[in-house]
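J.: dropping the sequence and predicted coords here.
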Amino acid sequence: MRLHHVQVACPRGGEEDARRFYGTGLGLVEVPKPAALSGRGGCWWRSYDASGQVVAELHIGVEEPFAPALKAHPALVLDSVADLEDVADRLQRLGFEVDWSERYTFEGHQRCHTRDAHGNRVELLA
C-alpha cells in the first residue's frame, strides 16, 4: 500500500487563492482534473522528481459548508534546508505567515508550518 494523494478543502470559488498558495508559493504543478470530476470545482497539484515521477499529489476540493483543517495537514518534504527556507521566504513574500516555532522538534528534520489561503494547515520539512 502507498499513499496516492491528500485532499484539503476550499470554499466554492477558492481555486484562484489555492493557485496562489500551492502553485506560486509552493511551486507545485497544477494538473487537469478528470472530466468526470471537473464540474465539482477545486484543483489538483503534483510534484515531480528529477526523473519525472510523481512524488506528491494534493487535491483541493470544494466543501460546503467550508471549514479549514486547523490541525490535520499534509506534510511536504523538500530536498534540503535551503529549499525549505526558499519556499518559506517565497510564501512570506506572497503574504502567507510561516511559523518556525517547531523548527527543531521533529528529530532528523527541520520544519515550519504555514496556512494556505483558506486557513488549512500545511507542514514543510527537510
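T.: Structure's in. What do you need?

J.: C-alpha only now, for contacts and for neighbours.
T.: OK.

J.: and the gap between the most centrally placed residue in the chain and Trp44?
T.: Central residue of the chain (C-alpha atoms, centre = their mean): Tyr22, 5.2 Å from the mean position. The gap separating Tyr22 from Trp44 is 10 Å, by C-alpha to C-alpha, to the nearest Å.

J.: quick one on the thing from earlier: so the residue nearest to the centre of the chain versus Gly108, what's the distance?
T.: From Tyr22 to Gly108 the distance is 25 Å (C-alpha to C-alpha).

J.: check it against this one:
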Amino acid sequence: MDFQYEQLDHIQLAAPKGGEEKARAFYHGILGFTEVEKPENLRSRGGVWFSNGEVDIHIGIEEPFHPARKAHPAIRVKNIEAMKKYLDEKDTEYIVDNNLPGANRFYLHDPFGNRLEFLQWI
C-alpha cells in the first residue's frame, strides 16, 4: 500500500430526533467535552459535535434510532482512576471490565444507550 492511516479523526454516534440537549447534558455536562460548532451546511441535519483534546465525537440524528449496544468507541484516558472517582461523584454508572489483559477499563452508556469504552493501558 502506498498510504498509511494517521489517526482517527472523529467518531459518530446516533441519537433520536430532538436528542441534542440530552447529548449536551451528558457529553459536556458530565464528560467535560466542549461543544464544537457544526459547519453551516450540516446544521439542518440536527445533532451536535463535541471535542476534548484529540477526541472528537459527533452525535448525529437517526430515525428510526437504534443505539450502538455492542459496537463502541474506545477512548484512552490518562489517570482513569480519577475519572472513575469523578463519575462516582456525578452519580454516573459505569461497568468495570477486567477481561482485557494489561488494561484498566470500563464501559458506560450515553443517555441514548450507546456504549462507550474508556481505558488506560497499564
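T.: Happy to help now that I have it. Just so you know, these numbers come straight off a predicted model, no measurement behind them.

J.: need the counterpart of the residue nearest to the centre of structure 1 in structure 2.
T.: The alignment partner of Tyr22 of structure 1 in structure 2, by TM-score structural alignment, is Tyr27.

J.: using the three-state scheme, assign its match.
T.: Following DSSP: H, G, I helix; E, B strand; the rest coil, Tyr27 of structure 2 is assigned to helix.

J.: report the contact partners of it.
T.: Going by C-alpha atoms under 8 Å, 6 or more residues apart in numbering, Tyr27 of structure 2 touches 33, 50.

J.: which one in structure 2 is aligned with Cys43 of structure 1?
T.: Aligned partner of Cys43 of structure 1 by TM-score structural alignment: Val48.

J.: which SSE is the nearest residue to that match once chain neighbours are set aside in?
T.: In this structure, Val48 of structure 2 finds its nearest non-sequential neighbour in Ile59, 5.2 Å apart by C-alpha to C-alpha, 6 or more residues apart in numbering. Per DSSP states H and E, Ile59 of structure 2 falls inside strand 55-61.

J.: mind giving me the packing neighbours of that strand?
T.: Counting contacts by 3 or more C-alpha pairs under 8 Å, 6 or more residues apart in numbering; DSSP states H and E, strand 55-61 of structure 2 packs against strand 11-15, strand 48-52.

J.: what's the first helix or strand after the longest helix seen in structure 1?
T.: Counting residues, the longest helix in structure 1 under DSSP state H turns out to be helix 81-93. Once the chain leaves helix 81-93 of structure 1, the next helix or strand it forms, by DSSP H and E, is strand 98-99.

J.: how close does that next one sit to structure 2?
T.: Overlaying structure 2 shows strand 98-99 of structure 1 at a mean distance of 1.1 Å from the equivalent residues (mean C-alpha distance after the TM-score superposition for structure 1).

J.: run a quick neighbour tally on the residue nearest to His28 of structure 2 when sequence neighbours are not counted.
T.: Once flanking residues are discounted, His28 of structure 2 sits nearest to Thr34: 5.9 Å by C-alpha to C-alpha, 6+ apart. Other residues near Thr34 of structure 2 come to 16 when the count uses other C-alpha atoms under 10 Å.

J.: check contacts around Thr34 of structure 2.
T.: 28, 50-52.

J.: against Asp91 of structure 2, how distant is it?
T.: According to C-alpha to C-alpha, Thr34 of structure 2 and Asp91 of structure 2 sit 21 Å apart.

J.: repeat that for Ala68 of structure 2.
T.: Ala68 of structure 2 sits 22 Å away from Asp91 of structure 2, going by C-alpha to C-alpha.

J.: ok, these two, which is more surrounded?
T.: Higher neighbour count among Ala68 of structure 2 and Asp91: Ala68, with 17 against 10, using other C-alpha under 10 Å.

J.: cheers, nothing more for now.
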